[in-house]
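Engineer: build me a model:
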Amino acid sequence: MSTPHFTQFLGLLVLFLAILFVVGPFLGRYMRRAVEEGNFSLTAWGRPIERVLYRVAGVRADAEMGWKQYAIAVLVFNVIGVIAVYALQRVQGLLPLNPQAFGAVSPDSSFNTAISFVTNTNWQGYSGESTMSYLTQMLALTVQNFVSAATGIAVVFVLIRGFARHTSATIGNFWVDITRTTLYVLLPLSVITALLLVSQGVIQNFDGYKDANLVTAVEYTQPKVDAAGQPVLDPQGKPVTEAMKTTTQTLAMGPVASQEAIKMLGTNGGGFFNANSAHPYENPTPLSNFIEMLAIFLIPAALCFTFGEMVRDRRQGVAVLASMTVIFVVMAVAAMASEQHITAALSSLSIDHAASALQAGGNMEGKEVRFGISATSLFATITTAASCGAVNAMHDSFTAIGGLVPMLLMQLGEVVFGGVGSGLYGMLVYAVLAVFIAGLMIGRTPEYLGKKIEAYEMKMTAVAILVTPLLVLVGTAIAVMLEPGRAGVFNPGTHGFSEILYALSSASNNNGSAFAGLSANTPFYNTLLAAAMWFGRFWIIVPVLAMAGSLAAKRRTPVTAGTMPTHGPLFIVLLVGSVLLVGALTYVPALALGPVAEQLQPAAVTAAAK
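Structural biologist: Model prediction:
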């Protein structure tokens, strides 16, 4: 790794974390009061709106729910969301705000997209600018960007209440939690972020697509077709091509900034355009790139401080945040170091990749020149650590180890900052596991935040931790064994396996990013990945809610000399170790068949040649 590049990367990382840790405590405290208090002065402006929404929906804001009632509300709300998003895609050709006259989206793609956006995954098997109308982008996708993020935040508030309350039969009201989170947290932050992005050149309009004149005409060939649209063949049966020339380029338009803001803040991912955050209309400048990275981590980091505030011990939130940060920094440095080297294919051609006045150096394949390797490596680490599928580069073009880093971050359960809400409740599940392991070591009943961790909590912990590895590994095995699964692979061998493994890891952990070398917009992958996304979301949420209900009903155990502290360096090491241990034991065999084998292949070829 060259010193100038590392210095640049380190400076960017330090600045990023410094801003995050300065803003986080204030936002965390604000979120606690905005969601938990009905008389908070900073949210007084929205109380009339809140009351109207409750009245229209027939909701009693003062009536709390038990965990089962809360879980049913979550599931019903999200099932209705799936139906609504699916229906809007199927009838978009009949609806307004469709200047390009896009027709109905296919049934399997509509189903996959509906599940994807409702589960906060935002996996996209389609090209946004050639598939979705403006109305669908706003009413279906952007709305779900808000409410799916709000669902995750609501669930983590419930789990925190489980630790904070004692002898309580209720854990909150889902309709109140999701309304306040959307109205007082996500909406104001999205307006601010959208305005910042517009100032950098992100577009926001309802114009039809525009044709721009090219400086230089582009000549190319394409297969010739007859009047029926069938390929024309020569006497030997080969396709006939014809020379073409174009002097214009069509530029897609649309309400991009409004979707871009919540896609980042809600760790939703996806993109208005197929190129996602590598598109100049979504992410035009290095400053917009930094704003988007900061937006991805902002709420997940702040929720750690919210956690400390709610359990009345800020050290607990700092310990969880420190554990996340340790893993994140190590992974970010590993990705950066790997991308400073070129891929094996280019290395075998003896291509000089050293930095000079004419080139950035390192593996620039699939990356935007305006961002460079440092900002791209950091973005890739952030977006996969935080369960956000936004990408500003082609992860399929990363080196073997560079691609392993985002894959492994997802496979750790998206608990390193993770999604809004989902990252923290995932890490708290690991905290329960960590204190259980510690309890076994010293022969004591494990406790966390004054609550005894017993058999029921460990059963729910086991379900929440093991469901995603089950979905990833079984789903990958199915795709590899069946012909429709192998047919979508663009690259053969180890990299092709990595493409499938990445896709299932992304879907099951509700990330949404992709290697993009996999042709996944097929009935097979649309169905398989939709199932992985749905169960990867709600097979975790339901056990977490069950655990919250059990914890809230328990009495708080007083701290004694034998109580293990859960806010110091020892606990941080134990928590980080628990996360890495489960990830390593679960995924090492699969990773060995994919990115690890791909990394070792050049050495094997060299040894054979000798």
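Engineer: hey, let's count contacts and neighbours off CA atoms from now on
Structural biologist: OK.
Engineer: got the end-to-end distance for stretch 129-141?
Structural biologist: This stretch, stretch 129-141, spans 13 Å end to end (C-alpha to C-alpha, to the nearest Å).
Engineer: and that stretch, how far out from the chain's middle?
Structural biologist: In terms of C-alpha atoms, centre = their mean, to the nearest Å, the centre of stretch 129-141 is found 20 Å from the chain centre.
Engineer: which SSE is the closest residue to T384 other than its chain neighbours in?
Structural biologist: Leaving aside its sequence neighbours, T384 sits nearest to P406 (C-alpha to C-alpha, 6 or more residues apart in numbering; 5.3 Å). Per DSSP states H and E, P406 falls inside helix 400-411.
Engineer: I have a second one here; can you model it like the first so I can compare?
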Amino acid sequence: MSRGWIQIAFTLLIVILFVKPMGRYLVKVFDSEKTGLDRVFGPVERLIYRVIGVREDQGMGWKGYLRAVLLSNFVMMLLMYAVLRLQKVLPLNPDGLDNMPPVLAFNTVTSFITNTNWQAYSGENGLSYLSQMLAITFPMFTSAATGFAVAVAFIRGLVGRRDDLGNFYVDLVRSITRVFLPLSFVAALFLVFQGVPQTLHGAVNATTIEGVTQTITRGPVASLESIKHLGTNGGGYFGTNAAHPFENPTALTNLVHILSMMLLPTALVYAFGLLIRNKKQGWAIFAAMGFLFVVFLTTVYVAETNGTPALSALGVHGNMEGKEVRFGLSESALFTAVTTAATTGSVNNMHDSLTPIGGMVPMMEMMLNNVFGGKGVGLLNGLLYVVLSVFICGLMVGRTPEFLGKKIEGKEIKLASIAVLTHPVIILVPTALALLRPESLSSILNGGFHGLSEVLYAYTSGAANNGSAFGGLTANTNWYNLSIGLVMLAGRYISIIAMLAIAGSLSTKRVVPTTVGTLRTDTPLFSLILVVIILIVGALTFFPALALGPIAEHLGM
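Structural biologist: I've put the predicted structure just below:
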């Protein structure tokens, strides 16, 4: 067990070492500061702006920024849907795969445009190479860049003096050209070096030792894997995801996958402090998120290491069910905590095989949805709770709450409350409806409390735009494809709408001078308050559901 802790500590140390340099680079990207890479990216970006008719210096108010987000995402959804529905007659389909059914296609395009990457299909058997590249890999770039852009726009609203959140199309393009494409190119080259396939040739047949013919699927895997983790997208080229040896063949690729998932979400929190000219504020939020992450990571690792009473009675120490022997308990537990903290959804072990408490950890991280989180949206959800914490503390001392010198008033609290309350509603209500439908119950592999957990996990994953799953649920049905698709849309865009509206409201407010009565939000005390409020809100909304699922299963009720 001590060796496992050393492996985990080593990985997290590398993550921390990248936080400051990557955070500084993000600030330069979104503040349009000059860098040594301007000669490389500048001409490409200017050509793109010319083609799409965008002026680089033209700002947008919050409503204009929101319209650009929704319109661009809607157009991309239509194009992705067309590719999936017509893939049989489109090129780059060497295996002759048929078109994707309508409802499944809706679920898939919704999943990948919202950065969820929930897969109700098996990638190697359901998608052509063109579909993998245009309907899967392409939105992995744009959905991650959209999240980044919205987060930066919100920060501009916090520190701005007028309703100007920047230009969405400029933020989107710079995110892709200066962040995601260069990092993905480097990561993909390393993955190819480690043995991950990258080819447009079709599947090959091989004869096994037993003399049986086996069909081996391959394709442009490395390019998808790189942006899948750097963009905290999730999903996988193969059905077994990062447990497949073609996606994750070595211990080094496993390390790179984990670092890729944590690199940008952690750096963005630090960049937040730089963008608002208050590093302490950024570190205060980082500390709160980091504390929650360490608690969840410790919980899942201890749970999997100790196993369950039933396993102990059999003389089995630790729970290796559903895990790759080449990664072991520590790397499986770390991957589990990271993929749901960063809302990636990629898995190198089967979450359905975790112990009840171990399986509760990824569920709780997605229910809170602010433990670093995915590209941009994780920081936004964290700032939502900052706004609520400031408001609650202001009520306690009888003072108008303020954050970064801007007064938090009724409008902002109403919008924040809508965003916070939407999350449990779109999890718990669809879960209850699914459990009332006989045809939906037939999709559950395991009965009892674990079966409830499978359904609860699915809607939690969709609402948090995570995409991981308890594999025991057969989700490729019309009900689950449609309902989870709608949950993914609500989980993504309601919070974006609310946060941009808050940014627009705050951007026009006068800065209030700091006095002795001002609540400091850049202190360890506020970090503690933030953690407590996050946990209280999470407990009040989700504890009853967890009590009927993983907790009851753990207690053997």
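Engineer: before we move on, back to that, distance of the counterpart of the residue nearest to T384 of structure 1 in structure 2 from L354 of structure 2?
Structural biologist: Aligned counterpart of P406 of structure 1 in structure 2: P362 (TM-score structural alignment). The gap separating P362 of structure 2 from L354 of structure 2 is 10 Å, by C-alpha to C-alpha.
Engineer: next: Y81 of structure 2.
Structural biologist: Noted for Y81 of structure 2: a distance of 34 Å to L354 of structure 2, by C-alpha to C-alpha.
Engineer: what lines up with S338 of structure 1 in structure 2?
Structural biologist: Counting by TM-score structural alignment, S338 of structure 1 corresponds to A303 in structure 2.
Engineer: tell me the SS of its match?
Structural biologist: helix (DSSP: H, G, I helix; E, B strand; the rest coil).
Engineer: residues in contact with the equivalent of A145 of structure 2 over in structure 1?
Structural biologist: When structure 1 is aligned by TM-score structural alignment, A145 of structure 2 is paired with A150. Shown in contact with A150 of structure 1 (C-alpha atoms under 8 Å, 6 or more residues apart in numbering): 177-178, 181-182, 186, 266, 420.
Engineer: from the residues you listed, which is closest to K451 of structure 1?
Structural biologist: Among the contacts of A150 of structure 1, D177 lies closest to K451 of structure 1 (C-alpha to C-alpha), at 23.8 Å.
Engineer: so how far is F297 of structure 1 from that closest one?
Structural biologist: According to C-alpha to C-alpha, D177 of structure 1 and F297 of structure 1 sit 21 Å apart.
Engineer: when the two are compared, which one has more neighbours?
Structural biologist: A direct count of neighbours by other C-alpha atoms under 10 Å for D177 of structure 1 and F297 places F297 higher, at 29 against 21.
Engineer: name the element that one belongs to?
Structural biologist: Using DSSP H and E, F297 of structure 1 falls in helix 286-310.
Engineer: OK, contacts around the equivalent of N276 of structure 1 over in structure 2?
Structural biologist: Mapped onto structure 2 by TM-score structural alignment, N276 of structure 1 lines up with N241. Applying C-alpha under 8 Å, 6+ apart to N241 of structure 2 gives the contacts 235, 247, 346-348.
Engineer: again with V512 of structure 2
Structural biologist: V512 of structure 2 is in contact with 405-407, counting by C-alpha under 8 Å, 6+ apart.
Engineer: buried subset of the residues you listed?
Structural biologist: Buried by 16 or more other C-alpha atoms under 10 Å: 405-407, out of the contacts of V512 of structure 2.
Engineer: the residue nearest to S128 of structure 2 when sequence neighbours are not counted - how many residues pack around it?
Structural biologist: Once flanking residues are discounted, S128 of structure 2 sits nearest to N93: 4.8 Å by C-alpha to C-alpha, 6+ apart. N93 of structure 2 has 19 neighbours, counted by other C-alpha under 10 Å.
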